[in-house]
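**Q** Just a sequence and a predicted model for now, questions to come.
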Amino acid sequence: MNAPAKLRWIYALAIFFIVMVGVQLAIYTNHSIHSNSAQCLLVAYIELGLLAGYTIVRVIWRVSAQAYLSYKWGKHFRFIRHEKLTKRLRYKYRDLGVPMLVVRDDAFVAMAIGMRKPTIVISDTVMDMFSEEELKAIILHEWHHCRNRDNAKLFFTKLLTESFGYLPIMRPIYRYYHTWMELLADRFAIERMGTELPLASVLLRLSKLGNRRQHAAAVHFASATMQYRIAQVLEPDQAVKVKVAIVRPMLISLSLLTLLMISGDS
């Protein structure tokens, strides 16, 4: 099974559990409404209220946090914008058709920001640290995120993960999805350049830097998926096996669904 198919399967699994929880809650509530026990109905309303309240609060929190962070970092990056280098980079990569922004920052900043109209943000430090070929590999990686709308997809996945936090299966699915999102962006950059060497050089240097020169907002290129990304560029002919601890969370989530089914039938 290829990587895109794996992602579709894992995403379908998450949606399946979410839909099943909704269906079982609806059945449970309907059964309680038509029961003759006022106590049973009260318990059903309390349980449903708690789950619905938790989900709504988490949705509001995540959307609000995302809006705040987008505003905060957008304002910050505009304030430290490097006008000359921004114009130079935009002209050089004008064929990509994606807005670019170079910022003055001593840390490693290479990321795609925005969901409606993604923008590639690069720090002047990155332009100084790496060669033209290495910089191109970084930009192609971020371009893939832009053209694939990965920011919006990752936000939606994170939203589902936090909103349905009572389903243990959601977190490993999110980590798996995020890992493959980065691996596919790397593959895209390698295919476009025809060689894995520039990207391999960038990743190896970043792994040595650790967190010393990485910006707090730069969560895309220098991410926690580094070990898989390095393995992919060092052995491009070998299939990357991304570990996902899904069995135990799946069993717990299935147990929750079973409890809801039993409650609905009792």
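**A** Sure thing, it's come through.
**Q** switch to C-alpha atoms for all contacts and neighbour counts from now on
**A** Fine.
**Q** Quick one: residues contacting the residue nearest in space to the middle of the chain.
**A** Most central in the chain under Cα atoms, centre = their mean is residue 154, positioned 3.3 Å from the mean C-alpha point. Residue 154 is in contact with residue 178, counting by Cα atoms under 8 Å, 6 or more residues apart in numbering.
**Q** From residue 114, how far out is it?
**A** From residue 154 across to residue 114, the span is 12 Å (Cα to Cα, to the nearest Å).
**Q** what about the longest helix belonging to the chain, distance to the chain center?
**A** Longest helix of the chain, by residue count under DSSP state H: helix 38-79. Distance of helix 38-79 from its chain centroid, counting by Cα atoms, centre = their mean, to the nearest Å, is 18 Å.
**Q** now do stretch 30-42
**A** The answer for stretch 30-42 is 41 Å, by Cα atoms, centre = their mean.
**Q** How about stretch 209-226?
**A** 14 Å.
**Q** So what touches it?
**A** 73, 106-112, 138, 141-142, 179, 182, 203, 206-207.
**Q** okay, how far is it across that stretch, tip to tip?
**A** The first-to-last residue distance of stretch 209-226 comes to 12 Å (Cα to Cα).
**Q** Check stretch 113-124 too.
**A** By Cα to Cα, one end of stretch 113-124 lies 17 Å from the other end.
**Q** Comparison target, given below:
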Amino acid sequence: MIVMLGMFMLFQMAVFLLHHVGMNAFHMNSAMLPVKENSLVGLIISSIFIVILVRMVWQIGKQILLLLKWRKAFKNDQDLSATININKQYPRLNNKIVIVKNDNLIALTLGFLKPKIVISNAWFKNFTQEEVEAILLHEHFHCMKRDPLKFLAIHILLEGMAYIPSLKSLVEYYKTWRELLADRYAMEQMKNSLALGSALLKIAKSNRVVKHSYSEVTAYFAGASINYRIQQIVQPEHEVSVPFGMNKRLVISIIVLFLNVLAFISCIDSQFVLHKFLY
């Protein structure tokens, strides 16, 4: 839903910009806007849209560079023999596990098109085999669903559409539910919730969990939604209630989106639409 909303907003921006620079977008013969091409209003709106698009492109480049940075760092710290052994131990995870040498608790899914599970050897020193398996299955869910790519898309849209007040809350709500679904998958695969619950409790008490600058678009096991995840494990028969109330910011966001849609509709010449589709 978030991505569809973002694509619609980008479509509006593209149509506006193409028309405003006189490119006869979609053969509408400059009938898209109620303002003239060289008008001050059109210039201001076009400038705002250009800034938004530039911010989105900048974020794409930034996240790609961060991906390359962390891949290089993890490759340098990789424990090759341990990586080979664990992939043999868990063949159903399709050779997607990378073990790195690090005393901190690192467990994440990294990569957009071909995601990998990156886990530090600290887990094997402080957690049982069943707990590590639960963590790997949790991250495997993110790999299968390509969640890092989805997180990248919504992060870019969030940067570009920061003027929508409740969008950030909606993104956090979405990420929380992705973590809950990944936990459900791990519990279903292991046929119980004991190992995952034990791992989460240890993480909640640990001071060795490190979050890094790449966590915005990375499926990170020790995320901020641990309380909801523990609640799901303790009370599996009850649906977890993740709050996303009808607050003032949400009302303002709905109004902004409504006005945005009205503005876009008003840009289309009704006579052109009738002529194009009815005759």
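**A** Right, received. Where do you want to start? Keep in mind the model is a prediction, meaning the values are calculated, not measured.
**Q** just to revisit the earlier point, now which residue in the second structure aligns to the residue nearest to the centre of the first structure?
**A** Under the alignment by TM-score structural alignment, residue 154 of the first structure pairs with residue 151 in the second structure.
**Q** quick one: buried residues of the helix or strand that contains that match?
**A** For residue 151 of the second structure, the host element (DSSP states H and E) is helix 147-160. Judged by neighbour count using 16 or more other Cα atoms under 10 Å, the buried positions of helix 147-160 of the second structure are 147-160.
**Q** what's the offset of it from the middle of its chain?
**A** 4 Å.
**Q** Can you check what angle separates the helix or strand that it is followed by from helix 147-160?
**A** Going down the chain from helix 147-160 of the second structure, the next helix or strand is helix 167-190, by DSSP H and E. What separates the directions of helix 167-190 of the second structure and helix 147-160 is an angle of 170 degrees, with axes from the mean of the first three to the mean of the last three Cα atoms, to 10 degrees.
**Q** Give me the contact list for whichever helix or strand comes after helix 167-190 of the second structure.
**A** Next along the chain after helix 167-190 of the second structure, taking DSSP H and E as the criterion, comes helix 194-205. Around helix 194-205 of the second structure, the neighbours that count as contacts under Cα under 8 Å, 6+ apart are 127, 130-132, 134-135, 183, 186-187, 209, 222, 226, 230, 233-234.
**Q** and those residues, which of them are in helices?
**A** 130, 131, 132, 134, 135, 183, 186, 187, 226, 230, 233, 234.
**Q** what number of residues lie near the equivalent of the fourth one over in the first structure?
**A** Superposed on the first structure with TM-score structural alignment, residue 134 of the second structure falls opposite residue 137. Here the neighbour count serves as a burial measure; for residue 137 of the first structure (other Cα atoms under 10 Å) it reads 26.
**Q** now residue 258 of the second structure
**A** Neighbours of residue 258 of the second structure using other Cα under 10 Å come to 12.
**Q** For it, which three-state class applies?
**A** Following DSSP: H, G, I helix; E, B strand; the rest coil, the label given to residue 258 of the second structure is helix.
**Q** Please identify the helix or strand for residue 237 of the first structure.
**A** Going by DSSP H and E, residue 237 of the first structure is not part of any helix or strand.
**Q** Just give me the neighbour total for the aligned partner of it in the second structure.
**A** Here residue 237 of the first structure is matched to residue 237 in the second structure, going by TM-score structural alignment. Residue 237 of the second structure sits with 8 neighbouring residues when counted by other Cα under 10 Å.
**Q** ok now do residue 237 of the second structure, which residues does it touch?
**A** So residue 237 of the second structure contacts nothing (Cα under 8 Å, 6+ apart).
**Q** Quick check: the gap between it and residue 231 of the second structure.
**A** For residue 237 of the second structure, the distance to residue 231 of the second structure equals 11 Å [Cα to Cα].
**Q** what's the answer for residue 278 of the second structure, then?
**A** 56 Å.
**Q** of the two, who's got more company?
**A** Just comparing residue 278 of the second structure and residue 231: by other Cα under 10 Å the higher neighbour count belongs to residue 231, 16 against 7.
**Q** what's around the closest residue to the more buried one other than its chain neighbours, how many residues?
**A** Nearest residue to residue 231 of the second structure, sequence neighbours excluded (Cα to Cα, 6 or more residues apart in numbering): residue 240, at 7.0 Å. By other Cα under 10 Å, 16 other residues sit near residue 240 of the second structure.
**Q** repeat for residue 75 of the second structure
**A** Residues within reach of residue 75 of the second structure, counting by other Cα under 10 Å, total 14.
**Q** Ok, residue 91 of the first structure next?
**A** Neighbours around residue 91 of the first structure, by other Cα under 10 Å: 11.
**Q** in a helix, that's where it is, yeah?
**A** Yes. Under the criterion used here (three-state DSSP), residue 91 of the first structure sits inside a helix.
**Q** Which residue in the second structure aligns with it?
**A** Under the alignment by TM-score structural alignment, residue 91 of the first structure pairs with residue 88 in the second structure.
**Q** Who are the contact partners of that match?
**A** residue 95.
**Q** again with residue 193 of the second structure
**A** Here residue 193 of the second structure is in contact with 187, 233 (criterion: Cα under 8 Å, 6+ apart).
**Q** And residue 144 of the first structure, by the same measure?
**A** Per Cα under 8 Å, 6+ apart, neighbours of residue 144 of the first structure: 185, 188, 189.
**Q** Quick one: map the first one onto the second structure.
**A** If I follow you right, that is residue 185 of the first structure. Match for residue 185 of the first structure (TM-score structural alignment): residue 182.
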